[in-house]
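Undergrad: The following comprises the amino acid sequence and a computationally predicted model.
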Amino acid sequence: MLLKAFIVAIALSVVCRWALGRWPWDYLRGETTRRAALRRARGLLGVEAGASRDDVIAAHRRLTALVHPDRGGTNAAMQEATAARDLLLAELPLPGRDEGS
């Protein structure tokens, strides 16, 4: 009986991996590193998950106006703002391209 349960568990794990692209135990780990980085970047720039390219760029400009070293900010804060912008822009489709192309 225990052997049957073990075989069924393995079969279900393989089906989960095949159908969903992840092993079942991957769902127990929680948020992925990339997803967490995207969430932090959106929070830093103050944009929503569906923000457009223009929204991200405008939010970056607003933030850099506050944290720029020439205005009393730090290089680290400026680098963090730029990294957040770059990460969010990398997730968006290239301008002038259709989503289906």
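TA: Nice, I can see it.
Undergrad: Going by C-alpha atoms from here, please, whenever you check contacts or count neighbours.
TA: Fine.
Undergrad: What ranges does this structure have for its helices?
TA: Here the chain has its helices, by DSSP state H, at 2-20, 33-45, 53-67, 75-91.
Undergrad: got another, please set it beside the one above:
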Amino acid sequence: MAKLIFLGLILYGGWWLLRKSAVRPSMPEAEARAILGVDSNADADAIRAAHRRLVSAVHPDRGGSAELARRINVARDVLLKR
């Protein structure tokens, strides 16, 4: 039983380290604004509305591009500081 607990702790520690070192995609704020089509004084609601409008048009489940949907999601995250 102690071996099983030890193995669980080792696996959890490895997962935790990998999660912390994961590279998060990023882009300049100007590029993010250009992708979403919002200006520099757009508030969070305008950013969310632009994201929702764009991602609904290019979502992979509707025959769109997964890469384009990913870039739109990254742009939203950059502008909302997630």
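TA: Received the coordinates, thanks. Please read all numbers here as calculations on a predicted model, not as lab measurements.
Undergrad: Let me see the TM-score of these two.
TA: In this superposition the chains share a TM-score of 0.64, using TM-score structural alignment, normalised by the length of structure 2; 57 aligned residues with a Cα RMSD of 1.8 Å.
Undergrad: mind putting the helices of structure 1 in TSV, mean neighbour count included?
TA: Below are those laid out as TSV (neighbours: other Cα atoms under 10 Å):
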stretch	mean neighbour count
helix 2-20	12
helix 33-45	15
helix 53-67	17
helix 75-91	17
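Undergrad: A69 of structure 2 -> structure 1?
TA: When structure 1 is aligned by TM-score structural alignment, A69 of structure 2 is paired with M78.
Undergrad: residue contacts, that match?
TA: Neighbouring residues of M78 of structure 1 by Cα atoms under 8 Å, 6 or more residues apart in numbering: 64, 67-69.
Undergrad: same deal with D39 of structure 2?
TA: Residues near D39 of structure 2 by Cα under 8 Å, 6+ apart: R33.
Undergrad: Aligned to it, what sits in structure 1?
TA: Matched to structure 1 by TM-score structural alignment, D39 of structure 2 sits across from E48.
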